[in-house]
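Trainee: whatever this is, show me its structure:
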Amino acid sequence: MNFITNLFRRKSSKKITLAKEQILQLLTNVTAKEKQLIFVKESLKPLLKGEGYKTIGNNWWKINEPFFNLIELQNFSWNSRNSVDFCFNFTTGFTSDVKIPTKPTIHDGIPNVRESYFGVTKNDYWKGANSYHIDDSTDLEKFTEQVLKDFNLLILPKFNLLTNENSIVSFYSDEFWGPRVKQSLTLGYKNVRIDN
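Mentor: Take a look at the predicted model:
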């Protein structure tokens, strides 16, 4: 049988089952770090790209002149191949405060908040203080489903609305960030120092 004929020949259900088992075996041998990379590459980046965010590394941003919104994935120093904790930092700021116009950073923004600011609560994969957790036993499909649910239902509907002064002041209205955001907006540049 030649290559072309073999390629288009129907596979037996036994061969299909064997192929599925091999795929499952490969997935169970994936380290926690590899699971995180798969999640970012195959799920998070496409989601944020579809929402209009540009990316470099673990930073995603969207320009809404004269403002920008930025999401940063932050890994923790204690991570290992088999156990990964990470969080997302979010900021909004003036495009004029971005030091490198093609690459904004979390430090270019005014506030710096995490998932809980958007109403994300503890679940199987978000532990609160240390944020999201992946280890060798993490079901990547369920993990991905949960994090995308957090982004689609809680984070992006609020974060994507931060496109003008009123929406920014309204969203960042807590005791700590509220005065700093208002002061920066009044001045027209980032100024997070509040003198009492």
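Trainee: CA atoms for contacts and neighbours, from now on please.
Mentor: OK.
Trainee: for this protein, longest helix please?
Mentor: When the chain is parsed with DSSP state H, its longest helix is helix 13-28.
Trainee: after it, next one along is what?
Mentor: Once the chain leaves helix 13-28, the next helix or strand it forms, by DSSP states H and E, is helix 32-39.
Trainee: for this structure, what spans make up the helices?
Mentor: 3-8, 13-28, 32-39, 45-50, 140-149, 156-159, 165-171, 177-187.
Trainee: any buried residues in the second one, and which?
Mentor: Spelled out, that is helix 13-28. Buried residues in helix 13-28, counted by 16 or more other CA atoms under 10 Å: none are found.
Trainee: contacts for it?
Mentor: residue 136 (CA atoms under 8 Å, 6 or more residues apart in numbering).
Trainee: now find how far off-centre that helix is within its chain.
Mentor: 31 Å (CA atoms, centre = their mean, to the nearest Å).
Trainee: got it, and the fourth one?
Mentor: Mean-position distance between helix 45-50 and its chain equals 10 Å (CA atoms, centre = their mean).
Trainee: try the shortest one
Mentor: Relative to its chain's centre, helix 156-159 lies at 12 Å (CA atoms, centre = their mean).
Trainee: that older thread, distance to residue 75 for the helices of the chain - can I get that in CSV?
Mentor: Shown next, in CSV, are these (distance: least, CA to CA, whole Å):
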stretch, distance to residue 75
helix 3-8, 43
helix 13-28, 22
helix 32-39, 10
helix 45-50, 16
helix 140-149, 16
helix 156-159, 21
helix 165-171, 26
helix 177-187, 24
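Trainee: to compare against the first, here's the next sequence to fold:
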Amino acid sequence: MDFLSNLFRLKPSIDPTLQAAPGRSGKEKQLTFIRDSLKPLLKAEGYKTAGNKWWKFNGSFFNFIELQNFSWNSMNSVDFCFNFTTGLTTDIKNGNKPTIHDGIPHIRESYFEVKKNEYWKGANGYHIDDITDLDRFTKQIIADFELLILPKFNSLTNKESIVDFYSDEFWAPRIKQSLALGYKDVRMDN
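Mentor: Below you'll find the model as predicted:
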């Protein structure tokens, strides 16, 4: 056998334990996480669901969470984030099912002081792939929700709590204006 033929021929693995074991893809792991952990957590907190969207009514207000997958995802590598909003129930255009667009502010995980960690990368949100340890991934995100996100988000039940929470220089004037008007109006005329 000449050198090139020998170089490019298929060679069996020396150690069978080094061969890739069939496992679940990143997408399958994400779906398992959503079905087995996230949906039950949010349901226990009183959220209704449709697909990857969850909402909860608090009198004349609602809180809304949406899981957004990114367009560049593949079966084995999935980046996703959570979008959050709070709004007036009178602004819901589709009966009792709000959308992210019905709310006043549009924020992400970082607004709740989620810090970069093994699975949350900041701008691109969370990452899961075919080699991700699903148990560790689940524990991290559920901890983010239980310790950082839900205690703050679930407290947004009246005008005062909403104004206090969305107090940054961008959202505060828009929140105050919309609450004063009684409907969503995020346009700020100077």
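Trainee: overlay them and tell me the TM-score.
Mentor: The TM-score (TM-score structural alignment, normalised by the length of structure 2) is 0.88; 170 aligned residues with a CA RMSD of 0.8 Å.
Trainee: on that earlier part again, out of the helices of structure 1, flag the one nearest residue 98 of structure 1.
Mentor: helix 177-187 (14.2 Å; CA to CA).
Trainee: after superposition, how close is the closest one to structure 2?
Mentor: On superposition with structure 2, the mean distance recorded for helix 177-187 of structure 1 (mean CA distance after the TM-score superposition for structure 1) is 0.3 Å.
Trainee: residues in structure 2 aligned with that helix?
Mentor: Aligned by TM-score structural alignment, helix 177-187 of structure 1 falls on residues 171-181 of structure 2.
Trainee: spatially, what comes nearest to the residue positioned nearest the centre of structure 2 if we skip its sequence neighbours?
Mentor: For structure 2, the residue sitting closest to the mean C-alpha position, by CA atoms, centre = their mean, is residue 82 at 2.2 Å. Spatially, and ignoring its direct neighbours in sequence, residue 82 of structure 2 is nearest to residue 67 (4.6 Å; CA to CA, 6 or more residues apart in numbering).
Trainee: ok, now residue 173 of structure 1?
Mentor: Per CA to CA, 6+ apart, closest to residue 173 of structure 1 is residue 179, 7.7 Å.
Trainee: circling back: out of the helices of structure 1, flag the one nearest residue 95 of structure 1.
Mentor: helix 177-187 (12.3 Å).
Trainee: in that closest one, which residues are buried?
Mentor: For helix 177-187 of structure 1, by 16+ other CA under 10 Å, it's 177-185.
Trainee: against residue 69 of structure 1, how distant is the residue in structure 1 that the residue nearest to the centre of structure 2 lines up against?
Mentor: In structure 1, the residue matched to residue 82 of structure 2 (TM-score structural alignment) is residue 88. Per CA to CA, to the nearest Å, residue 88 of structure 1 is found 13 Å from residue 69 of structure 1.
Trainee: how many residues are close by residue 70 of structure 1?
Mentor: 26 (other CA atoms under 10 Å).
Trainee: in structure 2, what residue corresponds to it?
Mentor: So, by TM-score structural alignment, residue 70 of structure 1 is matched to residue 64.
Trainee: need the contact list for the residue nearest to that match when sequence neighbours are not counted.
Mentor: The spatial neighbour of residue 64 of structure 2 that comes closest, neighbours along the chain excluded (CA to CA, 6+ apart), is residue 55 at 4.3 Å. Counting by CA under 8 Å, 6+ apart, residue 55 of structure 2 touches 47-49, 62-65, 97-98.
Trainee: checking those against structure 1: which ones persist?
Mentor: Mapping the contacts of residue 55 of structure 2 onto structure 1 (both residues aligned by TM-score structural alignment, their matches' CA atoms under 8 Å) leaves 47-49, 62-65, 98 still in contact.
Trainee: quick one: which of those is nearest residue 34 of structure 2?
Mentor: residue 49 (11.6 Å).
Trainee: aligned counterpart of that closest one in structure 1, please.
Mentor: By TM-score structural alignment, residue 49 of structure 2 lines up with residue 55.
Trainee: on that earlier part again, what's the match of helix 177-187 of structure 1 in contact with?
Mentor: Contacts of stretch 171-181 of structure 2 (CA under 8 Å, 6+ apart): 104-105, 159, 162-163, 166, 184-188.
Trainee: is it possible to get CSV of those that adds neighbour count and distance to residue 132 of structure 2?
Mentor: Listed next are the contacts of stretch 171-181 of structure 2 as CSV, based on neighbours: other CA atoms under 10 Å; distance: CA to CA, whole Å:
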residue, neighbour count, distance to residue 132 of structure 2
104, 22, 35
105, 20, 32
159, 14, 41
162, 21, 36
163, 18, 39
166, 20, 34
184, 22, 41
185, 15, 42
186, 16, 40
187, 10, 42
188, 8, 44
